[in-house]
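Enquirer: model the structure of this input:
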Amino acid sequence: MTEYTIRQINTGWQFLDKSQYSTFREGYGVIIKHPVFVFLIEGNGRKILVDTGMSDTEHSKKYHHDGLQEPGQAVHEQLERLGVRCDEIEMILFTHLHWDHCYNLDKFPKARLYVSETEYRFAMDPIPMYWNSYESPQTGLPCPFRGRKFNLVYGEEEIVEGVRMVPTPGHSPGHMAVSVQTSEGLYFLIGDLVLMRENLRPHQKTGWPITMPARF
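Expert: Predicted coordinates:
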């Protein structure tokens, strides 16, 4: 079996209220510095990206969250410093299609794109409270992924030998993790499934179950 290497690329940070985005009802007013990662997978002559990262600082602050992308921190700029051309990227596997995971997609016109079928359908027509997350036409924002052709993934699927996409819903309807076989064992690249170590401990039940899409 092919064994791959994985490089972590930080495309910027978002400054988020901990109680709102990470530990529900705990840590009010505590601001966390959340890194927005992209991963470069290499092996057997292949170069594969997982996500393409966030927008520049101005766009993030104006339309989404207080954020920071330093000069030269965009994914294509960092790949260039690693000696990797954008046209060498064979495929891009998306954990989900929120704006901060698919910016600069236009830099990779030759890459084949993969995303969960569930995620794609929702992203193309989200309920109103998620228009901004997916930069839907109703917001007037230039959505990075509209107009691009995607290969839709139905459930768990091996994309190439040693690299699989695995459903991990919760953060978004069709969120997926990517498993990668390396010489050190199997790694999972989990997108926004877990933001902090604290998310791994059981949480007190609120007693008020809500399924947000059911409200619309």
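Enquirer: going forward, measure contacts between C-alpha atoms and count neighbours the same way
Expert: OK.
Enquirer: any idea which residue is closest to the centre of the protein?
Expert: residue 101 (3.7 Å; Cα atoms, centre = their mean).
Enquirer: surely it meets residue 54?
Expert: Yes - applying Cα atoms under 8 Å, one finds residue 101 in contact with residue 54, separated by 5.7 Å.
Enquirer: overlap in contacts, those two.
Expert: Taking Cα atoms under 8 Å, 6 or more residues apart in numbering as the contact rule, residue 101 and residue 54 both touch residue 36.
Enquirer: who's in contact with the residue nearest to the centre of the chain?
Expert: Neighbouring residues of residue 101 by Cα under 8 Å, 6+ apart: 36, 38, 51, 52, 53, 54, 94, 95.
Enquirer: where helices are concerned, which of these count?
Expert: Per DSSP state H, helices hold no members of these.
Enquirer: and the residues you listed, which of them are in strands?
Expert: Among the contacts of residue 101, the residues falling in strands (DSSP state E) are 36, 38.
Enquirer: now the contacts of residue 101 in JSON lines, with distance to residue 22 and neighbour count?
Expert: JSON lines is the format used below for these (distance: Cα to Cα, whole Å; neighbours: other Cα atoms under 10 Å):
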{"residue": "36", "distance to residue 22": "14", "neighbour count": "20"}
{"residue": "38", "distance to residue 22": "20", "neighbour count": "24"}
{"residue": "51", "distance to residue 22": "20", "neighbour count": "27"}
{"residue": "52", "distance to residue 22": "22", "neighbour count": "29"}
{"residue": "53", "distance to residue 22": "19", "neighbour count": "27"}
{"residue": "54", "distance to residue 22": "18", "neighbour count": "30"}
{"residue": "94", "distance to residue 22": "21", "neighbour count": "25"}
{"residue": "95", "distance to residue 22": "18", "neighbour count": "29"}
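Enquirer: looking at the contacts of residue 101, which is nearest residue 108?
Expert: Residue 108 lies nearest to residue 52 out of the contacts of residue 101, by Cα to Cα, at 9.5 Å.
Enquirer: measure that closest one to residue 28 for me?
Expert: To residue 28, residue 52 is 30 Å away according to Cα to Cα, to the nearest Å.
Enquirer: same deal with residue 20?
Expert: From residue 20 over to residue 28 (counting by Cα to Cα), the distance is 8 Å.
Enquirer: this one next, for a side-by-side:
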Amino acid sequence: MRNDAALTPEYRVFCLRTATHTAPEPIFLYMKGFGRTVDVNCYFWLAQGNGRNVLVDTGMGGDYPGRLTESARRSEASFPVGDGEDTLSQLARHGLRPENIDVVILTHLHYDHIANVQLFENAEIVVNRKGWEAARNPIHPVFDVFPKDVLDYMATRMKAQLRLAADEETIAPGIDVLWTGGHTRCSQAVKLQTAKGKVVLTGDVAYLYENLMSEHPIGLGVSLYESVDALRRLKREGDIVLPGHDKEILERYPGGVIV
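Expert: As a prediction, the model looks like this:
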């Protein structure tokens, strides 16, 4: 009898911290914690397996030719990048350079998740299709919150690399994307097959473990209903479910080694 599970590639998954951030608690937990703040980390992720190097989001920081600085000046004051936590340094720790990355999956198009996308000239860049269109053509100024210089670069210089994904799509064997909405129109989660089962990277539809545990929606988004639906679904989909910004990830998984 054929064992399809045995044929599915398994990936190792690493959590890479790229910055820190502090914000009011109601941003992370809807209508909760007024007057309090929460300290979080910003992450990107490396998955390796089946001869592929895959990044989920791109990290921030770094000093390299061609860096897009307009958004960096506006954003990185709020998202300070620690010494050695810029994208190039984090990749180097794993013996990698940008040209070694085969696929970059973007959980959504906010600056702290796509800041260094231009580094990856050899990679397929995966964005949710309807979310990409919504970000490029916002229906109201309140939704125009994405870094225009980065999106313009992607739309022109990286057009041939863009893969506009369906709401549910297999990107490569053992790697799937699932549209979540909730946080942004372009929000998608990533599901990876590993030796310990399915690892789900939620993106920012869950900032914290508390969002997942209590199914409490985030406070910064486009739909509370989509957020709750996504939290419930992603808990069913994954054996290990990792929120987008919780500092506890590096306490649970020392060195950022998930599996």
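Enquirer: any idea what the TM-score is?
Expert: Here the TM-score for the pair of chains, by TM-score structural alignment, normalised by the length of structure 1, is 0.83; 200 aligned residues with a Cα RMSD of 2.5 Å.
Enquirer: one step back: what does the residue nearest to the centre of structure 1 align to in structure 2?
Expert: Using TM-score structural alignment, the equivalent of residue 101 of structure 1 in structure 2 is residue 113.
Enquirer: which SS class is that match?
Expert: helix (DSSP: H, G, I helix; E, B strand; the rest coil).
Enquirer: returning to what we had before: got the contacts of residue 101 of structure 1 as JSON lines, with distance to residue 15 of structure 1 columns?
Expert: Converted to JSON lines, the contacts of residue 101 of structure 1 look like this (distance: Cα to Cα, whole Å):
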{"residue": "36", "distance to residue 15 of structure 1": "11"}
{"residue": "38", "distance to residue 15 of structure 1": "18"}
{"residue": "51", "distance to residue 15 of structure 1": "20"}
{"residue": "52", "distance to residue 15 of structure 1": "19"}
{"residue": "53", "distance to residue 15 of structure 1": "15"}
{"residue": "54", "distance to residue 15 of structure 1": "13"}
{"residue": "94", "distance to residue 15 of structure 1": "22"}
{"residue": "95", "distance to residue 15 of structure 1": "21"}
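Enquirer: so which of the contacts of residue 101 of structure 1 is the closest to residue 115 of structure 1?
Expert: With Cα to Cα as the yardstick, the closest approach to residue 115 of structure 1 among these comes from residue 94, at 5.2 Å.
Enquirer: ok, now which ones touch the closest one?
Expert: 50, 51, 101, 102, 113, 114, 115, 116, 176.
Enquirer: counterpart of the second one in structure 2?
Expert: Right, residue 51 of structure 1. Aligning on TM-score structural alignment places residue 51 of structure 1 opposite residue 57 in structure 2.
Enquirer: I'd assumed residue 110 was in contact with that match.
Expert: No - contact criterion Cα under 8 Å: residue 57 of structure 2 and residue 110 do not qualify, at 10.0 Å.
Enquirer: check the gap between the closest residue to residue 108 of structure 2 other than its chain neighbours and residue 201 of structure 2 for me.
Expert: For residue 108 of structure 2, ignoring the flanking residues on the chain, the nearest one in space by Cα to Cα, 6 or more residues apart in numbering is residue 187 at 4.7 Å. Using Cα to Cα, residue 187 of structure 2 is found at 11 Å from residue 201 of structure 2.
Enquirer: in structure 2, which spans are helices?
Expert: Applying DSSP H to structure 2 gives helices spanning 4-7, 25-28, 69-75, 87-93, 111-114, 129-136, 148-156, 209-214, 224-237, 249-252.
Enquirer: could you list every helix and strand in contact with the second one?
Expert: So that's helix 25-28 of structure 2. With contacts taken as 3 or more Cα pairs under 8 Å, 6 or more residues apart in numbering; DSSP states H and E, helix 25-28 of structure 2 sits against no other helix or strand.
Enquirer: ok, now the longest one?
Expert: In terms of contacts (3+ Cα pairs under 8 Å, 6+ apart), helix 224-237 of structure 2 is packed against strand 197-201, helix 209-214.
Enquirer: rerun that using 7 Å as the cut-off
Expert: Packed against helix 224-237 of structure 2, as judged by 3 or more Cα pairs under 7 Å, 6 or more residues apart in numbering; DSSP states H and E, are no other helices or strands.
Enquirer: report the buried residues of it.
Expert: Across helix 224-237 of structure 2, burial judged by 16 or more other Cα atoms under 10 Å covers 224, 226, 227, 228, 230, 231, 234, 235.
Enquirer: do the same with the last one
Expert: Of the residues in helix 249-252 of structure 2, those buried by neighbour count under the rule 16+ other Cα under 10 Å are 249, 250.
Enquirer: how far off centre is that helix?
Expert: With Cα atoms, centre = their mean, to the nearest Å as the basis, helix 249-252 of structure 2 stands 17 Å off its chain's centre.
Enquirer: so where is it in structure 1?
Expert: Aligned using TM-score structural alignment, helix 249-252 of structure 2 spans no residues in structure 1.
Enquirer: for the closest residue to residue 131 of structure 2 other than its chain neighbours, list the residues it contacts.
Expert: Nearest residue to residue 131 of structure 2, sequence neighbours excluded (Cα to Cα, 6+ apart): residue 186, at 3.5 Å. The contact partners of residue 186 of structure 2, by Cα atoms under 7 Å, 6 or more residues apart in numbering, come to 108, 109, 128, 130, 131, 132.
Enquirer: please repeat the previous calculation with a cut-off of 6 Å.
Expert: By Cα atoms under 6 Å, 6 or more residues apart in numbering, the contact list for residue 186 of structure 2 reads 108, 128, 131.
Enquirer: which residue in structure 1 aligns with it?
Expert: Checking TM-score structural alignment: residue 186 of structure 2 goes with residue 174.
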